[in-house]
Structures are given as C-alpha cells and as structure tokens.
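Q: Provided below are the primary sequence and the corresponding predicted coordinates.
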Amino acid sequence: MATPQRVHVVHTFTSDPATVVAKLSEHENLGPVFGAKIRRVRDGDTSRNGVGSTRSLKIGPLPAFHETTTVAEAPTLIEYKITKGSPLKGHWGRQILTPTADGGTQLDYTIGFDVAIPGAAPVVGKVLQVAISKGLPKLTP
C-alpha cells in the first residue's frame, strides 16, 4: 500500500483483543476516536462489521466521506479504505491488535494517504495523529 504520508499510533488497552476488536469494529463507537459524526451506511457481506461494512464520517464543516472495511480478522486485524467522497487519495487504515502479557491489548494503528494539494499531507497527518492519539483513550472497551 504505497502512499507518501503515514500516521502511526500505538495504544495499549487493558481489555483483551476480542473485546477491543469488537469495540473498534462497531462503527457507531468511533465518533469520539475520530472527533466525527459517524453513521452506518451498510453492514458487511457476511457479518454486521465484516468486510464490506461501510461508515459515513462527517468531521466539522468538511463533506462526509465513506470508509469501507476491506479486511476483518477478529481479534487481530481490521483494514479499511476510503471509498467515497474524500479529498484524500489512496487512503487506507490498518489496525493490528496484539495481546499483552497482562491480558490487555496493544493496538498498532497505521494510516496511509496522499493529498492533491502540495504540502498538505504532512499537515493532515499531524492533525490525524493528534486526534487519534487523544481519541483512542475515550474508547473504553
């Protein structure tokens, strides 16, 4: 997945991976994480939050856009990409969940994207980095 800009966040939860992935995969839980209004657009092909499930995100005054789950391997991996309505190009996200020795979960979250406006990608990346770092602790599985 080649894109010039990357955002990387690592966060540790006290809950086990199955609990964390259930919370992360439920679209409606993610509003506080992204600072967005989130609406489910469609359920997944074979399960509610599986591959093909799509959410609409509306952040501030920006137009809404859709993110669609492309990989759902509970309790270890979620991948998604923007499928409609974003100025970001080639946007994708990967959330890898690993159990910790004390029964918690380490989330390794990477996002890749590009922006058509020269020089804007690092700014967007920094905004995403800060928002997600502050938002993840609000997701209390």
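A: Yep, it's here.
Q: Please make it C-alpha for all contacts and neighbour counts, starting now.
A: Noted.
Q: This structure: helices as residue ranges?
A: Along the chain, the stretches classed as helices by DSSP state H are 17-25, 31-34, 120-135.
Q: So for the chain, the centremost residue is which one?
A: Nearest to the geometric centre of the chain sits Gly93, at 5.7 Å (Cα atoms, centre = their mean).
Q: That one reaches Tyr109, doesn't it?
A: Yes: Gly93 is within contact range of Tyr109, at 7.3 Å (criterion: Cα atoms under 8 Å).
Q: Might you report the residue contacts of Glu67?
A: Thr54, Arg55, Ser56, Leu57, Tyr80, Lys81, Ile82, Thr83, Lys84 (Cα atoms under 8 Å, 6 or more residues apart in numbering).
Q: Ala64: which of those is nearest?
A: Lowest distance from Ala64 to these (Cα to Cα) belongs to Leu57, with 5.3 Å.
Q: Quick one: residues contacting that closest one.
A: Leu57 neighbours (Cα under 8 Å, 6+ apart): Ala36, Lys37, Ile38, Arg39, Ala64, Phe65, His66, Glu67.
Q: again, 6 Å this time
A: For Leu57, the contact set (Cα atoms under 6 Å, 6 or more residues apart in numbering) comprises Ala36, Lys37, Ile38, Ala64, Phe65.
Q: for the residue nearest to the centre of the chain, what are its contacts?
A: Gly93 sits next to Glu79, Tyr80, Thr110, Ile111 when contact means Cα under 6 Å, 6+ apart.
Q: And here is the other one:
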Amino acid sequence: MAQQNIKLQQFFAAPRSVVFRYFSDHEHFGRLWWPARCKVLKLAASNEPGGVGSVREMRIGTIRFQETITAFEPERSIEYRVTQGGPFKNHVGRMHFSEVPGGTQLDYSIEFDSRWPMVGNFVAGVLHTAWLRGVSGAVDRLASRSA
C-alpha cells in the first residue's frame, strides 16, 4: 500500500503564541476538519492540556478514530498519531509553527498508509478539501483576536 503524504501551509496574521494556543486546543483543532466532530477523551497530565499524552476522538459519520499527542514543544510544534480506529495505518500529523514577518507560518504534514486499496487517494483528497474549508475560519478568528 502506498503511503500518502499531504503538505499544508498557512499564514496567520497573528503572533505565534496565539496560533499555537489555538491549534493545541483539541476543540479548535476539531473545528478545522468539518464535518468531523472532536471529543476530548484524555487531557495531558502536564500544564498543557493538549500536550503529550492527551487523546481526542475524531468522528466522521460512522468512522471513529483516536489521535494521541506524541510530541509537544510549546509555540513550536505538535505531533500526533492515530492510535485507534480509522481507515488508515501509520497516520502521523506534524505541525510546525514559525514566526514570520507579520505573523505565523504553519507547516503541517500528514502521512498515512491506507488499510484498503484505492482508499488512500480519496482520504487524502477529503483531508485536503476539509483543511481548506476549515482553516479559512481559523485565519479570520485569529486575525480578529490579534487586531
């Protein structure tokens, strides 16, 4: 089965601390992936509730899967893995936040293997489309918080 690699980039006219805080909050993160629903199953034991060890459940119709935060560097990066369910294997998401003139650059990569032939390209397309729809609202919300 072929591995899927999705690369997403987005500029936010907001400070890195604000953008990072937004994306480390499971509920905000879940809103990006319309029509998915996000439910927090476990918060991290650290001072960062969305930090290492926290778990969220994503639901799209009847498909459910759990994502566990595996790496968390405040204001710099977040990594998560699908640890249960879903139509994919070896799913890893990595978000890297950089200060750039006028705001923050988010570089987001998603890698996964499909459990079933021919599903990988479809899932990659759905993820990319959902990101484009969801991130525009995040851009607006974060810009208004920084105004």
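A: Sure, I can see it. Everything quoted here is computed from the prediction, not taken from an experiment.
Q: sorry, back to before: want to throw the helices of the first structure into JSON lines with mean neighbour count?
A: As requested, those are exported to JSON lines (neighbours: other Cα atoms under 10 Å):
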{"stretch": "helix 17-25", "mean neighbour count": "19"}
{"stretch": "helix 31-34", "mean neighbour count": "18"}
{"stretch": "helix 120-135", "mean neighbour count": "16"}
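Q: Identify whichever of the ones you listed lies nearest to Val9 of the first structure.
A: Of those, nearest to Val9 of the first structure by Cα to Cα is helix 120-135, at 6.5 Å.
Q: if I look at Gly50 of the first structure, how far off is Leu24 of the first structure?
A: For Gly50 of the first structure, the distance to Leu24 of the first structure equals 12 Å [Cα to Cα, to the nearest Å].
Q: Same question for Ser133 of the first structure.
A: Ser133 of the first structure is 14 Å from Leu24 of the first structure, by Cα to Cα.
Q: now swap in Thr14 of the first structure and tell me
A: Applying Cα to Cα, the value for Thr14 of the first structure to Leu24 of the first structure is 14 Å.
Q: Which of the contacts of Leu57 of the first structure has the largest number of neighbours?
A: Ile38 (21 neighbours; other Cα atoms under 10 Å).
Q: Nearest residue to that one in space, please, no chain neighbours.
A: Excluding its sequence neighbours, the residue lying closest to Ile38 of the first structure (Cα to Cα, 6 or more residues apart in numbering) is Leu57, at 4.7 Å.
Q: For Gly44 of the first structure, which non-adjacent residue is spatially closest?
A: Ser53 (3.8 Å).
Q: next one: Thr19 of the first structure
A: Excluding the flanking residues, the one nearest Thr19 of the first structure by Cα to Cα, 6+ apart is Pro141, at 6.2 Å.
Q: How many residues are close by the closest residue in space to Phe65 of the second structure that isn't next to it in sequence?
A: Of all residues not flanking Phe65 of the second structure in the chain, Gly85 sits nearest, at 4.3 Å (Cα to Cα, 6+ apart). Counted with other Cα under 10 Å, residues neighbouring Gly85 of the second structure total 14.
Q: same thing with Pro87 of the first structure?
A: Based on other Cα under 10 Å, the number of other residues close to Pro87 of the first structure is 15.
Q: Gly90 of the first structure now?
A: 17.
Q: ok, the residue lying closest to it once chain neighbours are set aside - contacts?
A: Of all residues not flanking Gly90 of the first structure in the chain, Phe113 sits nearest, at 5.2 Å (Cα to Cα, 6+ apart). For Phe113 of the first structure, the contact set (Cα under 6 Å, 6+ apart) comprises Thr3, Gln5, Lys89, Gly90, His91.
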